[in-house]
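Q: missing the sequence, but the structure's below:
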C-alpha cells in the first residue's frame, strides 16, 4: 500500500502526540504518584507506536515500544517514577521529535538511539520484583504457558457470531503465527488487527489485545472474526503483512462453532479476560452488538469507536495553510473591488446601485470577519513548547523555577504566530538565565527558593499583549548606564536624565550586554536587538519595566493581524499614504508659529509636553506640495509604546480597510515603509511604518 498519501497526516498527528506526551510528562513530574496521568501517557505512546509501525518507521516504533515497557511497569504500580526515569523519558521524546523532524525534511526517520534504549531496558531490569522482570519476559511467559487452544466465548459473544451468520455474514476462526526472527511482534500483530478491522469486526482474541500490545505472547494469537470476505482472501491479506509466518483461517457454521467452543479448555477460559478497549485500532472482545455487525455493508471498513466512548462526529477538520492563504488573497482582491464599487456608486449616485453596493459591503464585512477568524490561531501553539524548555534550562542551571502560563487561548493571526516564537524563546531564556537567581542567592535575599516566571497573553483593542514577568534580581540601572556610557551610547548627563525604564531599554541596543560571563543559554543584550527588530517588523513594540531585587517585566505588543488592517488614508503632494489606525493617537491642526527648534529637533506642544514633529514631504522627498508657506498644517500624532511624534500631511482622505501587499524583492527596503495597498481607483498607496519614525 502506498503510504505517501498519509504522510502529512502522520506528521501532524505525530507532532500532536509528542506535544501531548511532553505536557503530560511535565504534569506527571509535578504529581509522580498520579497513575491516571501515566495511563494517558501510555495510551498516547501506544498510539504513536502503532502509527509509526503502520507507516514503516520502525526505529520510531521500536523506541516508543521501549518507553511503553517502562510506563507499563509504572501504571501497574511495579515501578516508582524517579528523576533519572523522567530524564531518560524526556531524552526519548527529544529523540522521537528529531526522528519526526527528519521525516518532515524528507528523511527515513532513522536514528541511532542505542544508548537511550539501553537506559530504558536497564530501568525495566532494575525494577523487577523478585527475580523476574515485571511486565516483561516473565509476564509474557505466563501467557505463553497457556496451551494454544480455541477461545471460549460467553453467551453474548456466541450470539453475535450466530446472528451474524443468520444474516448472511461469514464467521471465521483465525490463527496467526509471527516469524521467530521478528523484532517487533506487537507491531506486526497490530498491523494484522488494523487490516482485519477494515473489512469486519473482531469479536474476541487470545491473548487479549492488551497482552498482545505489550508482547505478552509467544509467536501466535487467535481470534473470532465476522466479515464478508472468504477464507482464502483473508489468508492472502494476512500473509501480505511483513514478518507473518503463517495464517490459518477456518470458516465457521453453527455446528463447527459449537464444536470449537466446546473444545475450549478451562485454562484458556481463565486466561481470556475483557480488557478496557485501547485507543489503538486493534480492538478486542465484543466489538459491537449483533445488530451493528449485521448492518455493516459488504466489504465496508469497520467504523472505529472514538477513544473512551461511542463514535462521535468530528467537529473540526485540518486545512492546509496554503489554502487559507489562497482564500485570503482572493478575499483581498474582492475587498479592493468593493472599495472601487463604493467609489463609483458615490459618483454615479443611483439609488439602486447604492443599495446593492451597501448590501455587498455588509456581506463582505461579515465574510471578512469569517476569513480573519479562520486564520486566527490560539497562542497556545507557541506557548506549549515553553514548559519543557524552562524545565530543562532550570535543571541545567541548578535552579528551581515555576512557569505560570495564563491566556494561552488568546488568538493571533497565523502569520504573527509563525514569527513570534523565536523572540519569545529568547526573552524566556533570559528570564531563566539572568532574571531568576540561584537557589542560594534567593534564600540569601529572603525569597522562596523556587523562582516564578509568568507568561501572560491578553487582548486589548486591536492588539495582543504578551508579558514575561520574573521575580528575580531585576535590572541594575547603574550597571546598564555605566556600560552604555563606556560604549559611547550615552553621556553621563543623558543617563542621569533618563528614567529607569528608558535605561532598561538600552539592553536592546546591538551588541549591548551587562553579563560578566556570556553563557550558551543567553546573555542580556546578546540577541535582544534581534528580538526587538523582529517584533517591530511585525508592527509591534517591546517595553521593559524592572525593580531592582524584585524582578522584571518584558511587555510585547503585537497587532492581531498582518493581512487586513484599518488605516487612515492621507495625501501629501502627488502621493497617497496609509497610516495604520492602531498607531494613530489623534489628528489635528498645528500653526507654523507653534513649531519650535530644540537641540536641533523640531518640536510642538502637545498635552502639557513637547513632542517631535516630522515632515513626510521632507522624509520621502515628495514633489507637488510646499508646506513651508502654509500658516497651519494638518498633523497625525502617532505612538510607539509610550512615545509620541507628529507627522505633517497635506490633507486627509479618510478611514478605510486596506489589504497589505508585500513590496517584493524588486524594490530595496525603504525606511519608514512597511508595504503597499491598492486603492479603489487602482492607485497604489504606500503603508507608513510609524515605528521607524520614533527612536
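A: All right, it came through fine. On a predicted model such as this, the values are computed, not experimentally measured, just so you know.
Q: can we go C-alpha only for contacts and neighbour counts from here?
A: Noted.
Q: show me which positions of the longest strand along the chain end up buried.
A: When the chain is scanned for its longest strand (criterion: DSSP state E), the result is strand 450-460. Within strand 450-460, the residues that count as buried by 16 or more other CA atoms under 10 Å are 450, 451, 452, 453, 454, 455, 456, 457, 458, 459.
Q: can you tell me the closest non-neighbouring residue to residue 41?
A: Closest residue to residue 41 apart from its sequence neighbours, by CA to CA, 6 or more residues apart in numbering: residue 21 at 5.9 Å.
Q: confirm the one you found sits in a helix?
A: Yes: assessed by DSSP: H, G, I helix; E, B strand; the rest coil, residue 21 belongs to a helix.
Q: how many neighbours does it have?
A: 21 (other CA atoms under 10 Å).
Q: can you pick out the most distant pair from the buried residues of strand 450-460?
A: Pairwise distances across the buried residues of strand 450-460 peak at 29.4 Å for 450 and 459 (criterion: CA to CA).
Q: what residue is smack in the middle of the protein?
A: residue 381 (3.1 Å; CA atoms, centre = their mean).
Q: tell me how far that one lies from residue 99.
A: 21 Å (CA to CA, to the nearest Å).
Q: and residue 117, by the same measure?
A: On the measure of CA to CA, residue 117 and residue 99 end up 15 Å apart.
Q: check residue 480 too.
A: 43 Å.
Q: now the strands for the stretch 301-450 of the chain?
A: Counting by DSSP state E, counting those that start in this stretch, one finds strands in the stretch 301-450 of the chain at the ranges 376-378, 400-406, 411-413, 450-460.
Q: for the stretch 501-650 of the chain, same thing?
A: Using DSSP E, counting those that start in this stretch, the strands of the stretch 501-650 of the chain run over 541-547, 551-559, 564-572, 575-580, 584-591, 596-598, 601-605, 610-615, 632-640, 643-649.
Q: what's the closest of those to residue 406?
A: Comparing the strands of the stretch 501-650 of the chain by CA to CA, strand 551-559 comes nearest, at 14.2 Å.
Q: ok, structure two:
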C-alpha cells in the first residue's frame, strides 16, 4: 500500500515538474538571456532526478542528469542557448514524459535514449559545434575509437561483471553490402547472442535495427558465457554476415573506449553507482551544491492529493444534505418558532460556506489542460514551417474534474486542425495582405451551467464548395442536397466519419481521423460543437460543455402546475412588460429591450405545460437571458424565488431532451426540471 502511495505521489509530482520545465523552456526560447528561467528549469530537473533515483527509475535519473550537465553550463554562463540545444532539451523532455507514461501503465520506465544522451554529451563537450550531429555520432560509428556511449546504469553492470571475472565483450558485426534483409540477419545474430549470454546495449538501438534504420554494421556490448573464438565463429557463421569481431573488455580497455572528455567523469559516476546504485539524488557539482532549491521552487508543496472517488462521494452526500436543508427551511417557515428559525438560518450559512468548499474541491482550472498547448503549437508550426501565436484567455475558468480529464484530446485535434488547415503558410499570408504570423485564440468562459471553449484562427477559413464536392464524392450527401444547405450545415460535414479536406496525408492530418472523433467525444460528455467561418478571414470552433454534477444558484419559476429552475449565471434581469411593448416581426414575437429588439419565448407553450393560465395579451412576467452577446426574453407565470439547487442528470433513458439540462429535488420533495438556456438562443 505504501509503495503504491509513493508511486502515485512520484507520478503526480513528475508530471508537474515536466510541465514546469516545458513552460519555462518555452519562456526561455523567447528570452534566451534570462538566466533566472534556466535556474527554474535546473531546479525542476534536479528534483526530478532525485525523486527518480529514490524510486529506482535509473533511466529517468540518468537522462535528467545529462540534462542537468547542459543546464549547469548555461546557468553559469559557460554555454549559450541555441536552436540545437533547445531542440535536444525538448526531445529530452518528450523522452522523460514517455518514461513517466510507461511507469503509469505499469512499466519500468525504461527507454532507449542513447541518441539523446549522445547529443547532450556533445553539447557539454562542445563537439556539436564542430559540424557532426550528436545523433549521428550516437547511431553511426565513425571508427573504433568512437564507440557508442553507455549510460551510468549500463556502465555499472559492465564494471561489476568485469570485477566478478565474467567475460565482457564488444562485438562489431558487419553485414554484406548486397544483403537484402538486413534486419532479418541482425535478428539471427541477436538470437545467437541471447543463447550465449546477455546483451547490455546495442548501437543503433534494437528498435532501429528491427526497422532497418542502420548502415551495414552494428555493435553490441555483451556479457558472455562462451569463449571469444567460439562466439566469433557462431556469429560469423550466420548467413550474409561479412565479419564479426569480438573484443574482450578489461577495465583499462573500457576507460579507453569511453569518449573523452567524459571518460574520467563517467568512471567516477560508475564507481559511485557500483557502490550505491540508488544514491544519485545528490548534486553533481559544487555549483549544483551551492544552488540547492530554495523556497521559490516552481512546484507548490502546500497541497495534499485526494482520490477522485472520495470527492464524488463527498459531493453526493452534500447534495443530499442540501435537499434536506431546503426542506428544513420550508418547515421552519411554516412552524414559525423563533429558536427553530434561528438554528435553521445558522445551519444555512454554515452549509453555504461548506457548499462553496465542496464545489471548489471538485472544480479544476482548465489551465491544467491548456498549459500543454503552447509547446504543442510550437512543435506543429515548426514541422509545417509556419509562424503561429497561441493566445490563451480564460484559463482560470473552472470545470468539473471528470470533464477536464476527458476534454484534452478533442482540443488537441481542433488546435492541430487550426494550425494545419486554418493558418496559411507564410508566403500565402503575405500575398493575402496578412501578417506573416498567424494567431490562434483559445478561450474559455462560463455561460449558464455550461462552459464554452472557443478555438478561433485568422487563417484561410473553410471553403464551402470544396467541402461540398468532397462530401458528394464520398457519398456523405447527395448532389441535390448540396445547394439547399446553409453554411453552418456545410461546416458540420467536417465532422462526418472519415472526412478530410487535406490534399496530402501527413503526420499532422489528412487521414480522416480527428474531427469525427472530436464530435463523438464531446457528445459523450453531454456537450456540443459548432463551427463559424468566413472565407479568407478565419474559422471559429465553439465547444459547449456541461458542468456535470454540480450545485448551482437558480431562479425557481412556475409554469402552470410545474416548477422549473433557470441558472442565475445566465439571467440578465427579471421584469414585467406591457402588451404594447410586444411586436410581431416576420411572425415571431419580439420586445424592445434597452435600445434593441430581442425575441420573446413563451416557455409554457414551448414545453407544452398543462394548466397554463398565463396569456401574452396583458402584463407579462419575463426573464431576460444571455448566451455570449445574444439575448432573449422568457415568458413565465410566477417567480418563486432564488435557491441553491443540486444539478442531477436525468440518466440514460431521458436523453436528447430539448432545452433541459437536468433536474433537481426541491424542499417539498417535488422534482423541478433545469432549463438549458443556451439551447433557447440560436
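A: Received it, and whenever you're ready, just let me know what you need. Please read all numbers here as calculations on a predicted model, not as lab measurements.
Q: drop the TM-score for these two in here.
A: The TM-score (TM-score structural alignment, normalised by the length of the second structure) is 0.64; 541 aligned residues with a CA RMSD of 5.0 Å.
Q: ok so, going back, and of the strands of the stretch 301-450 of the first structure, who's closest to residue 216 of the first structure?
A: strand 400-406 (40.6 Å).
Q: distance between that closest one and the chain's centre?
A: How far strand 400-406 of the first structure lies from its chain's middle: 19 Å, per CA atoms, centre = their mean, to the nearest Å.
Q: that strand vs the second structure - mean distance after superposition?
A: Compared with the second structure after fitting, strand 400-406 of the first structure has a mean deviation of 2.9 Å; criterion: mean CA distance after the TM-score superposition for the first structure.
Q: what angle separates that strand from strand 450-460?
A: 20 degrees (axes from the mean of the first three to the mean of the last three CA atoms, to 10 degrees).
Q: go through strand 400-406 of the first structure and flag the buried ones.
A: Quick answer for strand 400-406 of the first structure (16+ other CA under 10 Å): 400, 401, 403, 405, 406.
Q: how about these in TSV, adding distance to residue 523 of the first structure?
A: Below are these laid out as TSV (distance: CA to CA, whole Å):
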residue	distance to residue 523 of the first structure
400	20
401	18
403	20
405	23
406	26
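Q: name the nearest of those relative to residue 28 of the first structure.
A: The closest of these, once distances to residue 28 of the first structure are taken by CA to CA, is residue 403, at 15.3 Å.
Q: ok, and the closest non-adjacent residue to the aligned residue in the second structure for that closest one?
A: Using TM-score structural alignment, the equivalent of residue 403 of the first structure in the second structure is residue 390. Spatial nearest neighbour of residue 390 of the second structure, excluding adjacent residues (CA to CA, 6+ apart): residue 440 at 4.9 Å.
Q: which position in the first structure aligns with that neighbour?
A: Checking TM-score structural alignment: residue 440 of the second structure goes with residue 453.
Q: that match against residue 394, yeah?
A: No: with contact defined as CA atoms under 8 Å, residue 453 of the first structure does not reach residue 394; the gap is 11.3 Å.
Q: dump the strands of the stretch 501-650 of the first structure into JSON lines; add distance to residue 226 of the first structure and mean neighbour count as well.
A: Below are the strands of the stretch 501-650 of the first structure laid out as JSON lines (distance: least, CA to CA, whole Å; neighbours: other CA atoms under 10 Å):
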{"stretch": "strand 541-547", "distance to residue 226 of the first structure": "64", "mean neighbour count": "20"}
{"stretch": "strand 551-559", "distance to residue 226 of the first structure": "58", "mean neighbour count": "22"}
{"stretch": "strand 564-572", "distance to residue 226 of the first structure": "56", "mean neighbour count": "19"}
{"stretch": "strand 575-580", "distance to residue 226 of the first structure": "65", "mean neighbour count": "21"}
{"stretch": "strand 584-591", "distance to residue 226 of the first structure": "70", "mean neighbour count": "14"}
{"stretch": "strand 596-598", "distance to residue 226 of the first structure": "90", "mean neighbour count": "13"}
{"stretch": "strand 601-605", "distance to residue 226 of the first structure": "86", "mean neighbour count": "16"}
{"stretch": "strand 610-615", "distance to residue 226 of the first structure": "81", "mean neighbour count": "19"}
{"stretch": "strand 632-640", "distance to residue 226 of the first structure": "69", "mean neighbour count": "20"}
{"stretch": "strand 643-649", "distance to residue 226 of the first structure": "74", "mean neighbour count": "21"}
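Q: who wins for proximity to residue 255 of the first structure among those strands?
A: Closest among the strands of the stretch 501-650 of the first structure, using CA to CA: strand 564-572, at 72.4 Å.
Q: show me where the stretch 1-150 of the second structure has its helices.
A: Ranges of helices in the stretch 1-150 of the second structure, per DSSP state H, counting those that start in this stretch, are 2-30, 35-55, 58-75, 83-104, 114-125, 134-139.
Q: sorry, that was for the stretch 251-400 of the first structure
A: Remark: helices assigned in the stretch 251-400 of the first structure by DSSP H, counting those that start in this stretch are 254-262, 266-271, 290-295, 321-348, 351-374, 380-383, 386-396.
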